[in-house]
Each structure stands twice: as structure tokens, then as C-alpha cells.
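1. structure for this input, please:
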Amino acid sequence: MPDALETMKTLIEEINKHNYAYYTLDQPSLTDAEYDPLYDKLVQLEAETGTVLPYSPTQRVGGELLKGFDPHRHLARLWSLDKAQNHDDLMAWHTRVQKLVNDYNTQHPDDPLPPLSFVVELKFDGLTLNLTYDHGELVQAATRGNGVVGEGILANVKTIRSVPLRIPYTDGIIEVQGEGIMNLSVLEAYNATAAEPLKNARNAAAGALRNLNPKVTAERKLNAYFYNIGYADSLQVQNHQEMVGFLRDNQFKVSPFVEFVDSIDAVEEELEKLVAMRNTLDFLIDGLVVKITDMRTREVLGYTNKFPRWAVAYKFEAEEAVTTLLDVSWNVGRTGKVTPLAQVEAVDIGGVTVQNCTLNNMDDIERKNLKYGLGSLVYIRRSNDVIVRP
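-> From the prediction side, this is the model:
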């Protein structure tokens, strides 16, 4: 048994090394013919010994049906981000944070904050994940929930092969935040053979991660990118550059687009580049995130009751599509408010399948001439909510 256990540990270390090269670095280090015997040997030893180590790669295939998801209280709050819809909003945010820094430096001339510098990152469009590692071992994974309490989905997250089950950092507890996604190429391949094709990558990822059958999650072949350390017992980093370095050193998959710049003008240049390449990516993004890089500055600026003052989400302009108006119905809300609803021929906008659009009120219907327009072509725009416009 001791010899078998040591052999299992050696196999796990080797297999996980190759999995990291393949799923995180996108640099395969073995062929399937070389990899499969290692994995099969591990499965055989686990069956013979009746022992399965918690960080074994065999635990990624999905296990028994879950009865439900237990609440999980995060060690550090997962904050929402304030939004900038355009250039003016972004500049207004920059003006606010620059004033806060200037005011602080005026009051603390002997210990001023450094000049502002920024990082521009992708805002992935999937399901937020919060992973907990205890002395290097993945012990919990949870949804964002309300930012304070989420749902534990560890069994499902373990099926994501780009999520490390064990990391080199073993100094206490650490929470790492990221996003679970489904690559567009994976969605296309899945739908090519699926009895029930999935509508879009966002819903496919979120639905899989909150499915009570981890085997379904495993079949979706999800991916995950990580971008933040929410809590750590003892780890301290001076800036975002060090944080990204830590994540990479500990085998987390980091966004391929993390740009560090020293001015708000350079931020805008990066935004323009990333907006232009948005539709070339193999995953959905719904915006970009701009953060101040210096951790001490973040601590000084602090938070509102909803958002960190040191970060902002730059939302893309509304996407539009043309479809056919099929019907107009009336929806009665819980308060008794009546809202007209347009049914349209299903159309994909930014990865979301849209079939229903709010019309706001009767005046809106009159203005858009929709009372007698069934069968007409209409423009629809997705901008936070979905609306119909002529």
C-alpha cells in the first residue's frame, strides 16, 4: 500500500504537470498515446487500493448527483464594479480618483501615494467563481451570489481542467476569483452532435456550473480565467503586476490580455485596440475592466457601499440586430404594473438569444407604430436590458 500510494502521488504530479501545459498554457507536452497510459495506470491503482487523493485528476470527470448547493460565506466580499458607458464616464471616474489621490497627498506630504497607473483587463461574460485553497489544496468553489454569500459548487468546478486542484502556495488559506466560461469553438463542437443544442456560451457555462449533475458540467468542457486574489492569510502583494505574477506562478490561467499603462490616455488606446478585436476572440466578453495597479492606493481609496473606487467596468456600446416582430402581449408584474412585451423571431445578440423585448408603455408602442406592425422587420438593441426601436 505505501509503495502504491507513492506511485499514485508521482503519477498525479506528472499528469497534473501535463494537464497544466495543455489546458492552461495551451502548450501540449505529451501526445494522447503518451498521456493515456499514465492516466489509465492511476485509475487502476485507485481501484486496487480503494484510495483516491482529493487532488487526483480522475476527480474531474464528475461524480454522483448532488442534492443541492449549500450556501458558502466568502472570506472576502466579491464586489460589483461601477460602470462607464463612454469616454465621458471614463474621464469622470479618472477625475474622481485623481482628486482623491491629490487630496490624500496634500494631507500626507511625507508619505504620498505614487502617480496613478492602470491595468486594462477583459471582462469575461460567464459565471463568477471564488475558489478557496487551504495549504495548497482546493477545498471550496462558490458562485458570487450576493457578494457575501454564494453557493458551493466544488464538484462542478473540479471538472474544469484549467482549474488547479493543488497549487504550490501552501501558506494558509487563500481565495482566488475568476470566471467560468465556455469557449465559442467548444460550444460549436458541442452543438454539432448534441440532441439539444445550447443557445449561447454564457448560458451554457452558467447552467453547467449550477447543474446538480457534475457529469453534465464535465461534458460541457468549460474553461476558466482568474484575475484577483480576494483573501489571503499571509500573502501580500504591492501591485497588480505582482498579483498576476503570483497567479501565473501558481498555475492559474490568466487572461491573455492584461495591459499595464501609466496614463488614462494610454488606457483609452488599449480600450480601442481591445474593442476592435472583440469579435476575433474565442470567448464572450461584455466589456473591459480598468483598475489602479498600486495596492496601497486601492486601500486608501476604499469602497462605496457597492463598488471599489479604484476600478471601473467599461461597457461596450449596445449591439443591434434585425429580426421579425411576431406578437405584442401584456405582462402584469407583482405590483400590478402592466408592461407591453414584444415577441420577436429568435436572434443572437452578443451571445444572448433574444426572443422577448420590453416596449416600456403604450406611448412607446404608438411612437414605434407597432400596433399594426406584426410581421415587420424591427431593430433590437441589447444594452443592459433589451428594447425595441424602429
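2. going by C-alpha atoms from here, please, whenever you check contacts or count neighbours.
-> Will do.
3. in the stretch 101-250 of the chain, which spans are strands?
-> Assigned by DSSP state E, counting those that start in this stretch, the strands in the stretch 101-250 of the chain fall at 118-124, 127-134, 137-143, 149-151, 173-181, 223-232.
4. run the angle between the second one and strand 137-143 for me.
-> Counting by axes from the mean of the first three to the mean of the last three C-alpha atoms, to 10 degrees, strand 127-134 lies at 150 degrees to strand 137-143.
5. Proceed likewise with the subsequent sequence, for comparison:
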Amino acid sequence: MFPEHSPAWMTEDLAMFRDSVRRFVEQELAPTEERWIEERRMSRDMWRRAGRAGLLCASIPEEYGGGGGNFAHEAVITSELSRAGVTSFGNNVHSGIVAHYLLRYGNEEQKRKWLPRMATGELIAAIAMSEPGAGSDLRAVRTRAVRDGDHYVIDGSKTFITNGINADLIIVVVKTAEGTGSRSVSPVVVETEGLAGFQRGRNLAKIGQKGQDTSELFFSGMRVPCANLLGEEEGQGMFQLVQQLAQERLIVAIISAAAMQRAPDLTVEYASTRKVFGQRLLDLQNTRFKLAECKTYTSLAQVYVDDCIGRALAGTLDVETAAMAKWWCSQHYGTVVDECLQLFGGYGYMEEYPIARMYVNARVTRIYGGSNEVLKELIARRLDPATPVRRATG
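-> Below you'll find the model as predicted:
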């Protein structure tokens, strides 16, 4: 077997943190994954247990209740969850995305009000961007917020919202001005408890990641304090989204690279005992060549992702590089799992085998965080020498 890869950014303290996270994932989350799949959401109690274990808001400063770490801590958590096949825990949205919107753009009162309770799991967070008619093109959102005194009145709907059923705190992307210009969109933080005009729709039935609650949201005359605007003024939404989407896309790349590694490991284990024509499946040249190809893909993905993590920590990761990591890793995640499933034969089509679940779980990584086709367009624009370099911040 190949030795475990250790990137340059993996310090001794981070390695100890990784071991702690791995124990929690193996002892608490992985054994309960079946339950969350059946119930189609993870329990609030498990969220609070994850908070006590230090998995929530690990990269948020201690003064706001977080773990005081950096993006490397989020990368470690994400990798361990993916390697264990845990997809029901929506922490990447909660800690890796929403918490950093609040940290980066929230005022002091907002940060102290919401981040500590997110770190304990008391509040579960979501971000509502996608709409039935607006996915990757965020300037096309139709959910509207109109000022009425010191409140916004919000009308519209959102769909495909991760953590949508459990969420107590939702960053909702709304239109605060006419048109589709870059200054027409704003993020508003919504506290859902007892909120009139707020309604959750279905817990959407997905082909994969079935234990992670994903829902529709509806707003009808929903009144939210103007003080919940995220940012110094209206119209900063696109600027904020462009900055933060790079980190979101890197998270998808981390998920893909880590999960991708699991597929050859499962297949080697199966092929070592499965007999075909009187010999082990692993002894057949086709099997060995396919697994060699898959292992090469996984190794290349991990090295590139680790380089991107290093750039993110140094503040030098640009938007297009994050997009390249996301599309390439998610694309080959699907390729590797497909090749490995084929080696399982009919058993690979059975839901009880982890490789079958990986097959359907992998598919969405090519869609969320910006579809791969949209990301290729962003990368292609960078080929024009006149296009400015945009740094990712978090």
C-alpha cells in the first residue's frame, strides 16, 4: 500500500487535530450514517456533539466561539468526512461557508450574536442562493427585498438549500435593486424561529447524499430587520459572493480528492478476495491496470488540491485556480468511482455496497459550487491577458 500523503501545510498540531477528527468521525458519525440516510437529515443532537468535539467553526477566532484555527483545519475535517463516506453532515456549508461570510462581512454585533451559537451547534446555518430559475447565474435571482421602515419585506423562493430543513440561520441572497447589474444583489441574514412569512418546502429526494437535508424555502411578506443586512451597504452581494465562492469551490475539490482515494481502496479489498476464472480478480491484468490508473488520478488530484490549500493559507489563491481544482477533481472523482464500480460487477449496483453509494454521491460535485461548464468559462476568460487576477479571501 502507498504511504499516507502528508502535505507541506500539515503541521504537527494539525496532524494531532486530524487524528482527533478521525476518531470522532469513525466512532460517532460513520456508524450513524445509515440512520441519517433513513431519516433524511442528521439529528440536532449530533450537531451539538460535533460542536463539543471541535468540528464546528474550527477556523473561526476563539473570541467568537470558534476553534481559532485556519482553513487547513476545515480542509482536515472535510477530508476525514469524505474518506469515511460521511455525506449527511452539512458542516462544509455551516462552517466553511456561512461562518466565513459572517466573519468577513458581518459587523461586530452580528458576529458576536451568531458565530458562538454556530460553534456549539445551537444554530445550524445555511446559505440560500439557488432559485428554480437561477442557479450558477446569481445575478438572475428574483427573490426581492423591499425596505419598509427598519425592515426588509422579502418575497420569493429558493431551492436545493443544504441544511434547509434544520437551519435556524440562513443567509438569503436577494435583489435590493432593479436590473441584473453587479450592485443589484445583497445578502440578508434570516433567523427562522417563529418567523412569519417563512416556510420550508419539501425535504428534497435526491439520488445521492440522501442523509443531508436539502430543501425548498418560501418567503411571503417575510419581515427581516434591515440590521441583518450583511455588509456595510446594499449591493455588495456579487462582490462578496465572488470572493467567497473560490473557497467554496476549493472545498468541493477537497471533498472530491479525498473521496476519490476511497474508491481504489474499497476495490482492492474486494478484488483481493473475489475469484474470477479460478484466480483473484486482483491478479487479472485489466484489473491491475485500471486500479493503477485510478490511483494515479487520486494522487494527482491530492497533490493539486494540497497546493491550492497552501495558496489559500498564504492568501495567493486566485478564483480561476480554485475553479480548475473544483472541475478537474469532481470530474475525475466520477471517472474513478465509475471504473471501480465496474470491477465490482453486479455487486457494484447494489446499494449495500459503499461503491454504489459513492457512484451517486459523486455526481452532484460536478454541479454544486458552480457547474463545471460555468467554471470552464471562467477559466477561459482568464486566458485573455486583459482579465484581472482575482484573489480568494476568507
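6. fetch the TM-score of the aligned pair.
-> The TM-score (TM-score structural alignment, normalised by the length of the first structure) is 0.24; 147 aligned residues with a C-alpha RMSD of 6.4 Å.
7. related to what we said a few turns ago, the strands of the stretch 101-250 of the first structure: which one's closest to residue 14 of the first structure?
-> Closest approach to residue 14 of the first structure among the strands of the stretch 101-250 of the first structure is made by strand 137-143 (16.8 Å; C-alpha to C-alpha).
8. so which elements touch the closest one?
-> Applying 3 or more C-alpha pairs under 8 Å, 6 or more residues apart in numbering; DSSP states H and E, one finds that strand 137-143 of the first structure makes contact with strand 127-134, strand 149-151, helix 154-157.
9. quick revisit: is it possible to get CSV of the strands of the stretch 101-250 of the first structure that adds mean neighbour count?
-> Shown next, in CSV, are the strands of the stretch 101-250 of the first structure (neighbours: other C-alpha atoms under 10 Å):
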stretch, mean neighbour count
strand 118-124, 22
strand 127-134, 23
strand 137-143, 22
strand 149-151, 20
strand 173-181, 23
strand 223-232, 20
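10. got those as a markdown table, with distance to residue 389 of the first structure columns?
-> Converted to a markdown table, the strands of the stretch 101-250 of the first structure look like this (distance: least, C-alpha to C-alpha, whole Å):
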| stretch | distance to residue 389 of the first structure |
| --- | --- |
| strand 118-124 | 27 |
| strand 127-134 | 30 |
| strand 137-143 | 35 |
| strand 149-151 | 37 |
| strand 173-181 | 31 |
| strand 223-232 | 36 |
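11. between those, which gets nearest to residue 377 of the first structure?
-> Of all the strands of the stretch 101-250 of the first structure, the one in closest proximity to residue 377 of the first structure, counting by C-alpha to C-alpha, is strand 118-124 (31.5 Å).
12. which other helices and strands contact the closest one?
-> Here strand 118-124 of the first structure touches strand 258-261, helix 264-276, strand 285-292, going by 3+ C-alpha pairs under 8 Å, 6+ apart.
13. let's see it at 10 Å
-> strand 173-181, strand 223-232, helix 240-249, strand 258-261, helix 264-276, strand 285-292, strand 311-315 (3 or more C-alpha pairs under 10 Å, 6 or more residues apart in numbering; DSSP states H and E).
14. between it and strand 223-232, how big is the angle?
-> Between the axes of strand 118-124 of the first structure and strand 223-232, defined by the same axes, to 10 degrees, the angle is 130 degrees.
15. could you measure from the closest residue to residue 80 of the second structure other than its chain neighbours over to residue 157 of the second structure?
-> Leaving aside its sequence neighbours, residue 80 of the second structure sits nearest to residue 22 (C-alpha to C-alpha, 6 or more residues apart in numbering; 6.0 Å). According to C-alpha to C-alpha, to the nearest Å, residue 22 of the second structure and residue 157 of the second structure sit 38 Å apart.
16. so these two - more neighbours on which side?
-> Between residue 22 of the second structure and residue 157, counting by other C-alpha atoms under 10 Å, residue 157 is the more crowded of the two (25 against 20).
17. checking that one next. Helix, strand or coil?
-> Secondary structure for residue 157 of the second structure, judged by DSSP: H, G, I helix; E, B strand; the rest coil, is strand.
18. for the host helix or strand of residue 265 of the second structure, packing partners?
-> Per DSSP states H and E, residue 265 of the second structure falls inside helix 237-271. Judged by 3+ C-alpha pairs under 10 Å, 6+ apart, helix 237-271 of the second structure is in contact with helix 71-83, helix 99-105, strand 169-175, strand 185-191, helix 285-314, helix 319-343, helix 354-363.
19. again, only using 8 Å
-> Using 3+ C-alpha pairs under 8 Å, 6+ apart, the elements in contact with helix 237-271 of the second structure are helix 71-83, helix 99-105, strand 185-191, helix 285-314, helix 319-343, helix 354-363.
20. highest mean neighbour count out of the ones you listed?
-> With neighbours defined as mean count of other C-alpha atoms under 10 Å, those peak in mean count at strand 185-191, which reaches a mean of 25.
21. got the angle between that strand and helix 237-271?
-> Here the directions of strand 185-191 of the second structure and helix 237-271 differ by 70 degrees (the same axes, to 10 degrees).
22. ok, then the element right after strand 185-191 of the second structure?
-> Scanning forward in sequence from strand 185-191 of the second structure by DSSP H and E, the next helix or strand is strand 198-203.
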